[in-house]
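Colleague: Sharing a model that was predicted from the sequence below.
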Amino acid sequence: MIVTGLRKIESWVVAVAIVANVSGAFVLLSLVAIMNVDVVSRNLFNAPFRGVVEVVVFSLALIVFLQLPDVVRTGRLTRSDGFLGLLRTHRPRLGDALTRVLDGIAFLFMCLIVWTVWPEFTESFESCHFFTPPEFGAPATGNLWVDFKTALGRCDYFGTPGILQAPWWPVRLAIAFGCAWAAILFFFKTILGDTQDTRHVTAQTSGEE
């Protein structure tokens, strides 16, 4: 009964991971489009896209951490698993037990990352003063759009002033979300085992269909 309930919860967690992966793919497509626009405008019109470096940095962080949970789900997180693969082939029970131990360690590491990043996210988000009156600057006017743009200008940001600036909190939120969801998936792998029928690409399996 408990296992059945955990598997139902896991299915919802997996669904969110897939949606996050698709979102990361859309960010990647947008990045490719921006890079192509920069190349064309730079070579044909001698007018490079201003802030392309900042866009790349911002997008890469979003792509990596939005797609991290689905990478964990499918078992394609980069690792050296030659010994583990042999052990699971010749001693399945011992191999499965060791896999669960490693997933449990990965769960702890992901939790540590979330514990480290979350205060940074809250600090950068609170610097915008979306819901609280700012200590300095113009007070709220009551116009939601005007107040929102004013708050964005107060945010802790990265980039180059006058070229492109973006608030830090969306990136830190993506990092916290990606690591938290990866931790949840590692937790289910530790408790329930790896239910995904996946094979890692190794020297032994790279030529198999």
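Modeller: Thanks, I have it.
Colleague: From now on I want contacts and neighbour counts done on CA atoms only, so please keep to that.
Modeller: Will do.
Colleague: And the residue nearest the centre of this protein?
Modeller: Within the chain, one residue has its C-alpha closest to the average C-alpha position: by CA atoms, centre = their mean, that is residue 65, at 1.5 Å.
Colleague: Name all residues that make contact with the residue nearest to that residue when sequence neighbours are not counted.
Modeller: For residue 65, the nearest residue in space outside its immediate sequence neighbours is residue 178; the separation is 4.7 Å by CA to CA, 6 or more residues apart in numbering. Counting by CA atoms under 8 Å, 6 or more residues apart in numbering, residue 178 makes contact with 65, 66, 67, 68, 69.
Colleague: Please narrow those to those residing in helices.
Modeller: Residues from the contacts of residue 178 lying in helices, with DSSP state H as the criterion: 65, 66, 67, 68, 69.
Colleague: ok, the contacts of residue 178 vs residue 148, which is closest?
Modeller: Nearest to residue 148 among those: residue 66, at 25.0 Å, using CA to CA.
Colleague: follow-up on the earlier one: for the ones in helices among the contacts of residue 178, give me CSV that also has distance to residue 99.
Modeller: Putting these into CSV (distance: CA to CA, whole Å) gives the following:
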residue, distance to residue 99
65, 23
66, 24
67, 22
68, 19
69, 18
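Colleague: Show the buried residues in those residues.
Modeller: Members of these that pass the buried threshold by neighbour count (16 or more other CA atoms under 10 Å) are listed as 65, 66, 67, 68, 69.
Colleague: Going by distance to residue 23, which of these wins?
Modeller: Distance from residue 23 was checked for each of those by CA to CA. The minimum falls on residue 66, at 7.0 Å.
Colleague: here comes the other one, which I'd like you to weigh against the first:
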Amino acid sequence: MSGAAEPRGNPTPAALPQTGLLGRIAAIASAVGTAWILLMMVLVNADVIGRAALSAPIRGVPEFVGLSIVGIVFLQAGHALASGRFTRSDALLDQLAQRRPRVAAGLDAVHSLAGAAFFSILAWALWPRLLRAIAEGDYVGAAGDFTLPVWPIRVLMVAGSVMVIGIYLILAAAALRRVAGGRS
């Protein structure tokens, strides 16, 4: 193999900065999200069969699925980021890393800090909505038929955002170490 730098877009697990306890929590949250997807699939299939064969749909499936998608995204975002699978375009970084690795690392640090800032704004904006959902008992569905509280999903949104912030800060610190000439 040539001595060219490996592209950042698909890093090997050894090339990623260690995220420690936060990374393990993110992996567990992602596994919970995967189990939730399986549960959702079973429920949707049972609803379809119930509608077609028995003319008896399962109440609340659309509401459950709608809330679930949001919850699953926030459960799995941290692990996707920590494992190098968060969507981003690395064409410029890959080219820059071959010629100017410290500049590329600096740009990577800026990217990670911007990501942390974005998710900080998101968590800040979600927090009052979480408190309001708890205080006012917000729900989805039709009262008297089927309702689901919104606050558990809002908790996942805030917690998932905080987890992503932490992982972005770990990635930024590793990139800054590369800028300084140290190892990540």
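Modeller: That came through fine. The structure displayed is predicted, hence computed values, not measured ones.
Colleague: still on that earlier bit, how far away is the counterpart of the residue nearest to residue 65 of structure 1 in structure 2 from residue 82 of structure 2?
Modeller: If you follow residue 178 of structure 1 across to structure 2 using TM-score structural alignment, you land on residue 160. The span separating residue 160 of structure 2 from residue 82 of structure 2 equals 13 Å under the rule CA to CA, to the nearest Å.
Colleague: One more: residue 24 of structure 2?
Modeller: 10 Å.
Colleague: residue contacts, residue 170 of structure 2?
Modeller: With contacts taken as CA under 8 Å, 6+ apart, residue 170 of structure 2 has the following neighbours: 17, 19.
Colleague: That one sits in which helix or strand?
Modeller: Element membership for residue 170 of structure 2 (DSSP states H and E) is helix 151-179.
Colleague: How about residue 9 of structure 1?
Modeller: Secondary structure from DSSP H and E places residue 9 of structure 1 in helix 2-44.
Colleague: If you count contacts, what does that helix end up packed against?
Modeller: In terms of contacts (3 or more CA pairs under 8 Å, 6 or more residues apart in numbering; DSSP states H and E), helix 2-44 of structure 1 is packed against helix 52-74, helix 169-192.
Colleague: so what corresponds to residue 83 of structure 2 in structure 1?
Modeller: Residue 83 of structure 2 maps onto residue 74 in structure 1 when the alignment is built from TM-score structural alignment.
Colleague: Roughly how far does that match sit from residue 9 of structure 1?
Modeller: Here the criterion is CA to CA. By it, residue 74 of structure 1 lies 17 Å from residue 9 of structure 1.
Colleague: what does residue 71 of structure 1 give?
Modeller: 19 Å.
Colleague: now do residue 151 of structure 1
Modeller: Distance, residue 151 of structure 1 to residue 9 of structure 1, by CA to CA: 37 Å.
Colleague: who has more neighbours, the two?
Modeller: Neighbour count, other CA atoms under 10 Å: between residue 151 of structure 1 and residue 9, residue 151 has more, with 22 against 12.
Colleague: Flag every buried residue along the helix or strand harbouring the more buried one.
Modeller: Element membership of residue 151 of structure 1, judged by DSSP H and E, is helix 144-154. Of the residues in helix 144-154 of structure 1, those buried under the neighbour-count criterion (16+ other CA under 10 Å) are 147, 150, 151, 152, 154.
Colleague: what do you get for stretch 66-79 of structure 1?
Modeller: Of the residues in stretch 66-79 of structure 1, those scored as buried under the neighbour-count criterion (16+ other CA under 10 Å) are 66, 67, 68, 69, 70, 71, 72, 73, 74, 75.
Colleague: Contact partners for residue 93 of structure 1?
Modeller: Taking CA under 8 Å, 6+ apart as the criterion, residue 93 of structure 1 is in contact with no other residue.
Colleague: switch the cut-off to 10 Å
Modeller: Listed by CA atoms under 10 Å, 6 or more residues apart in numbering, the contact partners of residue 93 of structure 1 are 87, 99.
Colleague: Give the burial count for the counterpart of residue 130 of structure 2 in structure 1, as a bare number.
Modeller: Under the alignment defined by TM-score structural alignment, residue 130 of structure 2 is paired with residue 121 of structure 1. The criterion is other CA under 10 Å. On that basis, residue 121 of structure 1 has 20 neighbouring residues.
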